[in-house]
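Participant: Dropping a prediction and its sequence here:
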Amino acid sequence: MAKTRTAFFCRECGNETARWQGQCPACHEWNTLVEEPAAPKRAKAAAGVSASARGGYGPVAAPVRLRDVEGAEAPRWATGLAEFDFVLGGGIVPGSVVLVGGEPGIGKSTILLQVAGRLEGASKRTLYVSGEESAHQVKLRADRLEEAAGSVTLLAETELDSILLRAAELAPQVLLIDSIQTVYTPELEGAPGNVGQVRECAARLQRFAKQTGTAVFLVGHVTKGGGIAGPKTLEHIVDTVLYFESAGGLDNRVLRATKNRFGGVDEIGVFRMTAAGLAPVGNPSELFLGERHGGASGSAVVATMEGTRPLLVEVQALAAKASYGAPQRVSTGLDHKRLALLLAVLEKRAGLAFGALDVFLNVVGGLRLAETAGDVAVAVALASSVFDRPAPSDAVFIGELGLGGEIRPVGQVERRLAEAARMGFKTAYLSPRAVPKTLPPGIRAVAAEDVRALVGLIFG
């Protein structure tokens, strides 16, 4: 019996090396190499060799000039879940591969089963492959959903060749794999979910999608660090990567596109988990501001952009006297280094002292402020807490703070102001260079050059 060839694979980038090293030579990450069985070496293919003789890799492609390529853009398939279609860029692209990741129990399987049921209702053939649950368990979930999923074809299988064989027989338009970490190929030794198995199975499913035009959805587990388990090359293989995020124990779910070859990145869709499945939230700004109470100090509203969608989000701050040694700096929804920078700017440029204060910051609703347009709102919330005086409840704050205390303009101000006006806000504080020529009806702009002037305008 031939001895199985082993190699060392990087968990981050998937690079293969013959021996163990402390640092991956490709991505230069430390302690990421693991020993696993390697794929058997395939013989080089000649032009006349059949696809079956080359392990199912398909016919040899011939080079063509781009002007000679025929065909038009295929229409997308709408799922009927408006938020899901929005994150994908308008619907499902035939032949695409989509990876859906998220924490256990967050709703990955639920939303894909809902998508499959809606596609079947729209006369699109689907095949739902479950590697983690039995057919009876999947049916119990389907019976709870609002969508009728009884016509979805289910296959409880984990062996890749059997999955591709059934997919070739049934010719589905959409293939859903739950999950890629449970699928394995007998060509590789080793347990399902290891680096080699995940990479090989994903690559073969990608070839199947491109050759047949079938849209493939893959469910991916996440690690303790929040990244999708398996090699980083898994995210490079697929066309779209969607992450499910939970809002800290609430029923809200945020679906975020971190990669999309057919649409914008950082687009988000908001859902609410119900007994009948995930319900899309058509007005996320209203959801995130629904529990806001005017008249409380330490609160400010920012008009942020998530991809191409403007969202109004409340920022809450609490500055209290430190009673237990060194002052604390606790931030939820904002990078703690960014918070430290803003505190230094406020202390140096606006004369607010935080050296003896505990500072707590929270972005309501479980969102993260990734862009710098929320700097002004954070500064106003902190100043409001220090003075113990509320900021105007009908105002939004838009802008980036520089180290000199200056308020800098940000992009897409018109869309931010339009969303604020639609939600009933009357005033917008921003940089003089960011004030548009035409304001949306019902809202006025107040310009402030720097953070000291802004604090003076609001708190006197």
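Facilitator: Looks like it came in fine. Source: prediction; values computed, not measured.

Participant: From now on I want contacts and neighbour counts done on CA atoms only, so please keep to that.
Facilitator: Fine.

Participant: and the longest strand for this structure?
Facilitator: strand 309-321 (DSSP state E).

Participant: Let's verify Ser384: helix, strand, or coil?
Facilitator: helix (DSSP: H, G, I helix; E, B strand; the rest coil).

Participant: I'd say it and Gly295 touch.
Facilitator: No. Look at Ser384 against Gly295 with CA atoms under 8 Å: they stay out of range, at 10.9 Å.

Participant: Please compare the first structure with the one that follows:
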Amino acid sequence: MARPHTSWRCQQCGHAEPRWVGRCPQCGEYGTFVEEAAPVAAPGPSGVTASPQPVTALADVSVEEEFRFSTGIGEFDTVLGGGLVRGSVVLIGGEPGIGKSTLLLQAAGSLGHRGVEVLYVCGEESAQQVRSRADRVGAANGISLLPEVDVSVIEATVLAEKPAVVVVDSIQTLFDPGLDGVPGSVGQVRATAARLVRLAKSHGTTVIVVGHVTKEGSIAGPRVLEHVVDTVLYFEGASDHMFRIVRAVKNRFGSVSEAGIFEMTGSGLAEVAQPSAALLAGRDGGVSGSVVMATMEGTRPLLVEVQALVTPSYLQMPRRLAVGVETPRVLQDMAILERRAGISLGSHDVYVSVVGGVRVSEPAVDLPLALAIASALKNRPVGDGVVVFGELGLTGDVRGVPHAEARMREATRMGFGDVLAPASAASAGGSARFVGVRTLAEAVERTLG
């Protein structure tokens, strides 16, 4: 009997090798190769081609009037670009326990309550566990439940029941019986995802899929999983913080610049109507090392508090720790402070944090971050009614950032009297008193003396 042909495939990135290797040459991970049977070619004479299909002109394709429909959760609709698109596939990922299943169960309950047929496929939990969680978030009615992991059974059920929305929790638990490999392997994830995508496109069913994430924070499985779906959403925020941010990193039917803000409560995820007020709640004024920054989450301005703590170091290499902001950006701003503003930090430990579990990655955090560090070192408060934003150049100049008018308008709405910003933003207007600065040294002098 002929020996069946097999290959070894990395379960991290999908790279294939003819024999087992300890370290993947593609992604560098160790011990991730699993033996898989190679696909068998379909029998038939070579040279036989499929019959051509009639071609339709793009201009003749009709678009339904109800191309989108709302989930009933405003923040979720905002991230999706206005709601779910019929026949689309949405992939949502995040750390364990951050609220992925809770949000989708709430969305499914809202859709079911408004008469939209929803099929909830639970591969990780039993029917009793899902019902218990649904009762807690108030979404027990209007949802059809299918505890199944066989994608063939799921496909047959969808074709028979014809639901408008299918929620799959999660893609790593499904398997295709026609393929070798355990659920969650690269081959199984690729095959099951492809079948779900075909099901959505051919029958107009909207499919929402939950995906696990790796220790690096990316969605587990082959990268092709993110390529074949229409929308990819990520949950941000630590599970021990009350705020959660849902951000789109890919959206074929909308913008990727939007973000939805939620608060984790005992009855599920609640939309945050006034995020700036919630993020600044409990802030003590007149404390050194605290600066209020105007940042942008998509097209929405937010006020967040940037805190810094600077203490003498007793180590040969002082600590530099950052939460909510990138460490390289902290190191760069510290270098600019020392070189362009004469503030030496070489013998001090520096700790930086953005309060509330929010991550800020835009360049506008440079000026408030530098002022917070300088304030902590000098032990002088910046001021209670001051909002700061601006990018720092390596020469120490303060450069303009986008959406200056929206940032200033949010500062005015929240009752702040002064806005310290790049001098180029003077034309943005607003009722708050504008303080324009051109260099970091000027900003330090104006706020800290």
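Facilitator: Done, it's in. These numbers were taken from a predicted model, which means no experiment stands behind them.

Participant: For the two chains, what TM-score is obtained?
Facilitator: After superposition, the two chains reach a TM-score of 0.93 (TM-score structural alignment, normalised by the length of the second structure), with 444 aligned residues with a CA RMSD of 2.2 Å.

Participant: Which one's more surrounded, Ser384 and Gly295 of the first structure?
Facilitator: Ranked by neighbour count (other CA atoms under 10 Å), Ser384 of the first structure and Gly295 place Ser384 first, with 25 against 12.

Participant: Now which residue in the second structure aligns to that one?
Facilitator: Under the alignment (TM-score structural alignment), Ser384 of the first structure pairs with Ser375 of the second structure.

Participant: Could you report the neighbour count for the nearest residue to that match once chain neighbours are set aside?
Facilitator: Leaving aside its sequence neighbours, Ser375 of the second structure sits nearest to Gly289 (CA to CA, 6 or more residues apart in numbering; 4.9 Å). Residues contacting Gly289 of the second structure under the criterion other CA under 10 Å number 25.

Participant: name the element Glu120 of the first structure belongs to?
Facilitator: helix 108-121 (DSSP states H and E).

Participant: before we move on, back to that, who touches both of Ser384 and Gly295 of the first structure?
Facilitator: Counting by CA atoms under 8 Å, 6 or more residues apart in numbering, the contacts common to Ser384 of the first structure and Gly295 are Pro390, Ala391.

Participant: Please verify my assumption that Arg223 of the second structure contacts His15.
Facilitator: No. Distance between Arg223 of the second structure and His15: 10.8 Å, which falls outside the contact criterion (CA under 8 Å).

Participant: shouldn't the residue nearest to Ser375 of the second structure be in contact with Val350?
Facilitator: No. With contact defined as CA under 8 Å, Gly289 of the second structure does not reach Val350; the gap is 10.8 Å.

Participant: Can you pull the residues that touch both of these two?
Facilitator: Ala308, Leu309, Ile373.

Participant: residue contacts, Gly351 of the first structure?
Facilitator: Per CA under 8 Å, 6+ apart, neighbours of Gly351 of the first structure: none.

Participant: Looking at the second structure, name the residue matched to it.
Facilitator: Under TM-score structural alignment, Gly351 of the first structure pairs with Gly342 in the second structure.

Participant: Then Ala191 of the first structure?
Facilitator: The alignment partner of Ala191 of the first structure in the second structure, by TM-score structural alignment, is Val182.

Participant: Its match in helix, strand or coil?
Facilitator: coil.

Participant: Can you give me the neighbour number for it?
Facilitator: 18.

Participant: Now do the contacts for it.
Facilitator: Phe175, Gln188.

Participant: With Val198 of the first structure instead?
Facilitator: By CA under 8 Å, 6+ apart, Val198 of the first structure lies in contact with Ile180, Gln181, Val183, Tyr184, Pro192, Gly230, Pro231, Leu234.
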